[in-house]
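> Whatever this is, show me its structure:
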Amino acid sequence: MKFNFLFGRMAMKARVKNNKNILLSVGIITKNEEKNLPNCLEGLKPLLMAIPSELIIVDTGSTDQTKEIARKYTSKVYDFKWINDFSAARNETLKHASGEWYMYLDADEWIEDCRDLIAFFSNKSELACYNSASITIRSFVDEQMTEQNDFYAPRIARRFPDTIFVGRVHEYIKVRYQPRKYINCVARHFGYVSDNGKVLNKSKRNLPLLLESLDDPTTDLPHTYTQIANEYVIHGDIDKAMEYQRKGIDSLESDDIPERCALYHELVRLLCSQEKWDEALQIAQEYFSGKKTIYSTDVDIHLFLAIAWKNKNDPVKEQAELETYFRLRQLAEQKALDTADLLAANLCYTTVGYTNLAYFLYAILMNDTEPVKALENLEKIQGWNKVEPKVYIEMENSCVIAAKAWDWYPNHYDVISNDEEWGLQRREKMIEIWKNYPESRDSMAQALAKLDIQDDPFLLEVRLQQNMPDALETLEETLPTMSVTPYEINLLYYAMKENLDIDPFISRIDADELQDYIAVIDDWENAYQVITDYYQNYPNPPSLRGLRWKCTALEHILLQADVTDEVVQQNFISYVQSMTVLARALYKEPSEEALSIIPHVHRFAIYMGRAEAARRANKMAECVQYMVDAANEYPIMKHLVQAQIEAIRQDMNEALQQEQNRDAERASLYLQIKEKLRVLIEAGDFDNAAQILEQYQKLNPTDEAISYFWQKINNPVKPS
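So this is what the prediction gives:
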């Protein structure tokens, strides 16, 4: 290496003699990269403008606008026939390079901030101390950039006579020149963002090339086995991936530190993913055996061990591994660990998902014994990546209660309210605490009062519960424009309780969604009385949807009520009246044929309307028959209809009994009158008898005895 270093410097001096102004050559290979290349080149602009440099682009057969875009940034654009060898294309860029230093990027990478790069190349004394440099490649797996992998890539090197790329796929500069500078510079890489099978197609291209390269005696076997295993992971063939990782481990030499770390790291990770816990523990022990240096890879492996011990139900060892993980992670973030492994290993501790998982596991361990510490770990979790939401929500809730951390939910309310997937469930837990733990309300209300979140139904509900100033006015103002979701339906409770006009809100609920929303009523306090009182004040909603809501709400509470209750029967009558109005608005007075094809609930309403008309006409038998027909059409209301029928029949029986009593009273009166007539006639008092008979004839004109009495009065028998 010393010889190469000296020879390289002399060769460089000789070569740079005619290119004194070129300090850095930047090489990029392209093919159909019109989407990515502008970002890549714009990211390089500050660097290229700040130091003496050149940009070299070698295109391997683009059919889009890639080369046209490239020529806007550099005149050094060259064509190269693709020969299924990435290192060959990279070496073509080296062929055209004249800078003392060489740096390479992919077209789908772009640098976030060039300032540290510029500082490095601008500091001649520092530059003289190094022969290579690494930057951080941050590979994203989604376009939202929520999940990423970081690794240190040796992308910068002095140009020596032996500077050459090797590796048909995942190419790299053959000699890793030392000493190396680690530059705090991040290049975002989007080559592995899932895009309609793009990643898999890349892997299908790469895998055969890597397998073929195994026949080349100059191939770096540990490196190649690592890459082959990675490609099999993309293909979903985990067993094959682990097979090549083991082959890679068997091919290691003592100085293959990056590949050793990468191979053991991925093998332990995949064994855990396959729930092969004992094998994972064995391979991890093999990795740590005899190793004195602590690498960044160790951070991840301790997390994998924690997962294994958790699944083997050993919380003591799980906790020990997690605490080691957090301790080493802190050292890694402080750049206090050896990072030679980062030249090959893609570590997990830098990703959101595995970071979440570590905090989540530790929170579960602390849940029962140290709820405050558990909450501290939950607070560090970002999103739901690698976290089971239902477990998180239940654990969060139990820790809040155990720790009496009443301001927890309000302090995290901005995150909760913006979480469309699980925010509602967390708000519901918050409401449960509010309802079930009165001691929580002061702290929660004070914390919530500080929030400046507009149009939030829960915050408005809290204000209404606390009778805060202007809460009712705000509700009345927002009802006409409020979003229609099951949660906003809760606010109808307060609107109905205060007799506000709810029709502007109700009239926007789609009929198909009505039944789902109406179930919210079950959570209302004293819902039956609130709904009953409201529709006594607002018996006739102005819109059909408002009428439908009234019918559905009344039906919902009626089905859960005691049918013998007088108020229930009044509500049922109100329900039937509104259902009849609704049905007739929809169908007028349908014919018997039309009646047979309309929904059962509307047939029920039509029959009940006919029953009411018969009742008003005092056709009680007909009324009862229509009610029987109605009950048969809508059986869920049969018990309430039956109660109405029984009431009608009872009224009919009482009326019949009263009529029978009146008939008996009349018969007795008639007998008394006729006896009076007989006495008067026998006494010869014909004038009084005639007067009484005239009145009696009006009372009971069909009595045959009347003619007999008139004959006696008009033809009296003279005494002998």
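> contacts and neighbour counts: CA atoms only from here.
Will do.
> show me the contacts for Ile692.
Listed by C-alpha atoms under 8 Å, 6 or more residues apart in numbering, the contact partners of Ile692 are Ile673, Leu677.
> hmm, try it at 7 Å
Going by C-alpha atoms under 7 Å, 6 or more residues apart in numbering, Ile692 touches no other residue.
> Make sure it is indeed in a helix.
Yes: when DSSP: H, G, I helix; E, B strand; the rest coil is applied, Ile692 is found to be in a helix.
> now it: how far from Lys698?
Using C-alpha to C-alpha, to the nearest Å, Ile692 is found at 10 Å from Lys698.
> ditto for Tyr409
Relative to Lys698, Tyr409 is positioned 86 Å away (C-alpha to C-alpha).
> Neighbour count: those two, which is higher?
Neighbour count, other C-alpha atoms under 10 Å: between Tyr409 and Lys698, Tyr409 has more, with 23 against 9.
> Would you mind naming the helix or strand containing that one?
Using DSSP states H and E, Tyr409 sits in helix 408-411.
> For that helix, which residues meet the burial criterion?
Along helix 408-411, these residues count as buried under the neighbour rule (16 or more other C-alpha atoms under 10 Å): Trp408, Tyr409, Pro410.
> ok, the last one - contacts?
Translated: Pro410. Neighbouring residues of Pro410 by C-alpha under 7 Å, 6+ apart: Met444, Ala447, Leu448.
> hang on, the second one packs against Ala405?
The one in question is Ala447. No: with contacts counted by C-alpha atoms under 7 Å, Ala447 stays clear of Ala405, the gap being 11.6 Å.
> And this one, please, so the two structures can be compared:
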Amino acid sequence: MRIQLTISLLVSDRMETLGKCLNSLKPLLRELDTELIVVFTGKSDETLALAQKYTSHIIPFTWCNDFSKARNAGLKEARGEWFLYLDDDEWFDDTGEIIDFFKSGEYRHYQSAFYVQRNYLDLEGKRYSDTDVGRMCLLTPETEFIFPIHENLAPFHKPNKKLTAFVHHFGYARKEKLGESETKTTRNLSLLLAMLEKNPNSAQCYMQITQEYRSVGEPGIAVEYCRKGLALARQESRIYNYELWMQANLPLLISYTGDKRLALDEGERILNHPRTLEVGTLHLCVTLTALCRDLKEFRKGIKYVNLYRKQLLYLLNHPEKAEQQRAAEITLESIAAKEVSVYMEGLFLTTKADDFPCACQIMSWFPWEDEDRILPQYPRLEAWKKDYKGKYDTILREYDRLNTNNPYVCIQKALYAEHQKDFQRTKGLWEICAQNCPPGFQWELIEIAVRNQFSLEILLKRMSPEAWNEYTEAVTERKEWEEMKKFYQKIMPLLETCPFYARKLEQSFLEKLLTGEMLKPAKLIELLEQYCRSVCSDAKFVYRKEALENPEAYALPARYRFAARLKDALGLLQEGTFAEIFMLLKDAIHIYPKMSGAVGQLLRNLEEDIQKPKQPVSEEFMALGGQVKQVLRGLISAGQWDEAYGVLEQLQALLPDDFEVLRMKQEVLRQGGNL
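This is a model prediction of the structure:
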């Protein structure tokens, strides 16, 4: 009976992760003919007991600051055809692919394999980077570990298999527990510096020290070691992965010191060096493009975007070369993932260089059919379109020439057809877009529909009430009053089949009208009654009768609770019961200060009708203004300047001659204007 796979696990006393690690290995132990060897360097009986639950093959090892010696202790007793090693702070996410690799017999066609190590940069697991690691190989008598730190298996023969399976690894996350002063990085640095003393010409050691200084935020020192390491690596006959890593990272490290000019010059020197590999060139192009943007060398930046494109296509057509050029995170896969953002950077560079033909070329490079990669760039594409002043129509024309079904491009094509006054084509494109509208672009489609009087039913069926509420609030705020009146008249007929959505827009429109214009008394009351009917109809549609019978319930929206008070006040107005009206309106303003201007206008009209200066109406009127002032003071105290300014506009209508209101307005303008 043969052992297919030996798993060698280096265990210290990391009890918090050992359980996860061992548990992730259970499928391999169950599905394959596998042995597990534990090299135990810890002191805890609890840790040892947990390891013994999974294997009886425990090798005690006294730690001697040499990882290779510890690894070789496990390797020496391995009996599998293949060998896999990992640490007790790593655990597999899914081992299914590795199991298939062995069960299918595919492993017989390879001599080594890579899988992915996901290195987390924080203990919460929110930030991480993925690195291909060669942790599996055919076991031969020559196989051994070399280097006391960042140990490697050697020889690591080809051909090798690239697996997508990955381990979670928190070893590089900085530990911040009270009393724990030593981190993995400081431990590694001391070992590496000692190793360098023994091997002063080791380019790989220089690279590893560079990585450690980078991780502790010492880019200046990292640059020194990286320069020396790169110079040593260039003296070797072969180009190893550590040279590739230093090729790609030296300019980036220099930029971290703040000297972007030196970083650009160094990057260009490396780019033109005969030993620079294609994958290194790709990574350098990304760094140099960003540096050119910051240094305002826009045309040079465009050159590097073009070079990125050329090298990317070359490597995609020559995957065997890309497979041979890998160094930790410096891989074709990692840099190809930045393709869309590089092209986006290129578009902004063409704006600064006023090179529109180049912009058109870059637009054609975008992988428009890959929605997952393109979607995050839509806001930047919109910003770029606005940034390219005077080219709006031309940009739409270029979008129209693209051969793609991408929904964002489809919207641009609809806009172009509209500009060309091609009504039928505009409508056809609009209907396609309405059925597959990218997030955030419903507003654009509504504007097109209103201008051309297209039915909104297709779009609104796919638009949530929350998104529509957001739209109605924004459109009434964004449009000037005269523009909004025309827009309202044109959109309301398009909402006949969607009464709920129509009422929401009606309410936002009425709020703008009631707080923005001085209306005749009869018209004011008419519009307030219309507003109440609209809000109350919505409430009946959404809420149960029991909830509506108690308009003071805080679960109900402020707009409805305000409308309930206002409706009661308007009912009393018809009866001529003025004294109670003030109390209701006082509550209403407290609930929804946004409408204080309209309520204030109503109160002034009532005061004029009564025509009795000594009546208590004036006192109530002043008390109402005082309550709104109190709301305003709270907003100012909280630094909510935009909200305070909105209430001020209403309060000025309520108390136009109040000096305190004038002073508060000046404070809001001063403080809010400094943001």
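> where's the helix holding Tyr409 of the first structure relative to the chain centroid, distance-wise?
How far helix 408-411 of the first structure lies from its chain's middle: 19 Å, per C-alpha atoms, centre = their mean, to the nearest Å.
> ok, now stretch 363-379 of the first structure?
Centroid separation for stretch 363-379 of the first structure versus its chain: 24 Å, with C-alpha atoms, centre = their mean.
> show me where the stretch 251-400 of the second structure has helices.
With helices called from DSSP state H, counting those that start in this stretch, the stretch 251-400 of the second structure shows them at 260-271, 278-294, 298-317, 319-324, 332-336, 339-353, 356-365, 371-374, 378-387, 392-401.
> Just put the ones you listed in CSV and tack on distance to Lys158 of the second structure and mean neighbour count.
Shown next, in CSV, are those (distance: least, C-alpha to C-alpha, whole Å; neighbours: other C-alpha atoms under 10 Å):
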stretch, distance to Lys158 of the second structure, mean neighbour count
helix 260-271, 28, 18
helix 278-294, 19, 24
helix 298-317, 20, 19
helix 319-324, 10, 14
helix 332-336, 19, 18
helix 339-353, 29, 21
helix 356-365, 35, 16
helix 371-374, 33, 14
helix 378-387, 43, 14
helix 392-401, 46, 17
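> and of these, who's closest to Asn152 of the second structure?
Of all these, it is helix 319-324 that lies closest to Asn152 of the second structure, at 17.0 Å by C-alpha to C-alpha.
> The closest one vs the first structure, mean deviation?
Compared with the first structure after fitting, helix 319-324 of the second structure deviates on average by 3.9 Å (mean C-alpha distance after the TM-score superposition for the first structure).
> Helix or strand: which one has the nearest residue to Leu459 of the first structure once chain neighbours are set aside?
Computed as C-alpha to C-alpha, 6 or more residues apart in numbering, the closest residue to Leu459 of the first structure that is not its neighbour in sequence is Leu448, at 7.1 Å. In the assignment (DSSP H and E), Leu448 of the first structure maps to helix 441-449.
> moving C-terminal of that helix, what's the next helix or strand?
Next helix or strand after helix 441-449 of the first structure toward the C-terminus (DSSP H and E): helix 457-465.
> who touches stretch 237-253 of the first structure?
Under C-alpha under 7 Å, 6+ apart, the answer for stretch 237-253 of the first structure is Leu221, Pro222, Tyr225, Thr226, Ile228, Ala229, Asn230, Tyr232, Val233, Arg260, Leu263, Leu267.
> neighbour-wise, which of those leads?
Leu263 (29 neighbours).
> Strands of the second structure, start to end?
Taking DSSP state E to define them, one finds strands in the second structure at 5-11, 34-40, 58-60, 82-87, 90-92, 112-120, 128-138, 144-146, 152-154, 160-169.
> helices or strands up against the fifth one?
Going back to what we said before, that points to strand 90-92 of the second structure. helix 15-31, strand 160-169 (3 or more C-alpha pairs under 7 Å, 6 or more residues apart in numbering; DSSP states H and E).
> and these, which is most packed in?
Stretch with highest mean neighbour count among these: strand 160-169 (a mean of 18; mean count of other C-alpha atoms under 10 Å).
> what angle sits between that strand and strand 128-138?
Here the directions of strand 160-169 of the second structure and strand 128-138 differ by 130 degrees (axes from the mean of the first three to the mean of the last three C-alpha atoms, to 10 degrees).
> superposed on the first structure, where does strand 160-169 of the second structure end up, distance-wise?
Once fitted to the first structure, strand 160-169 of the second structure is off its aligned match by 2.3 Å on average (mean C-alpha distance after the TM-score superposition for the first structure).
> quick one: that strand to chain centroid distance?
Counting by C-alpha atoms, centre = their mean, strand 160-169 of the second structure comes out at 25 Å from the chain centroid.
> could the helices and strands packed on strand 90-92 of the second structure go into a markdown table alongside distance to Pro616 of the second structure?
Shown next, in a markdown table, are those (distance: least, C-alpha to C-alpha, whole Å):
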| stretch | distance to Pro616 of the second structure |
| --- | --- |
| helix 15-31 | 73 |
| strand 160-169 | 74 |
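> number of nearby residues for the closest residue to Ile173 of the first structure other than its chain neighbours?
Nearest in space to Ile173 of the first structure, with sequence neighbours left out and distances taken as C-alpha to C-alpha, 6+ apart, is Phe165 at 4.4 Å. By other C-alpha under 10 Å, 19 other residues sit near Phe165 of the first structure.
> can you pull the contacts of Phe165 of the first structure?
Ser87, Arg90, Asn91, Glu171, Tyr172, Ile173, Lys174.
> ranges for the helices of the stretch 451-600 of the second structure?
Along the stretch 451-600 of the second structure, counting by DSSP H, counting those that start in this stretch, helices occupy 457-460, 465-478, 481-491, 499-516, 521-542, 545-548, 558-575, 578-591, 596-610.
> of all those helices, which lies closest to Lys76 of the second structure?
Among the helices of the stretch 451-600 of the second structure, helix 465-478 comes nearest to Lys76 of the second structure, with 64.1 Å by C-alpha to C-alpha.
> what does that closest one rub up against?
Applying C-alpha under 7 Å, 6+ apart, the external contacts of helix 465-478 of the second structure come out as Trp443, Met484, Lys504, Leu505, Ser508, Phe509, Lys512.
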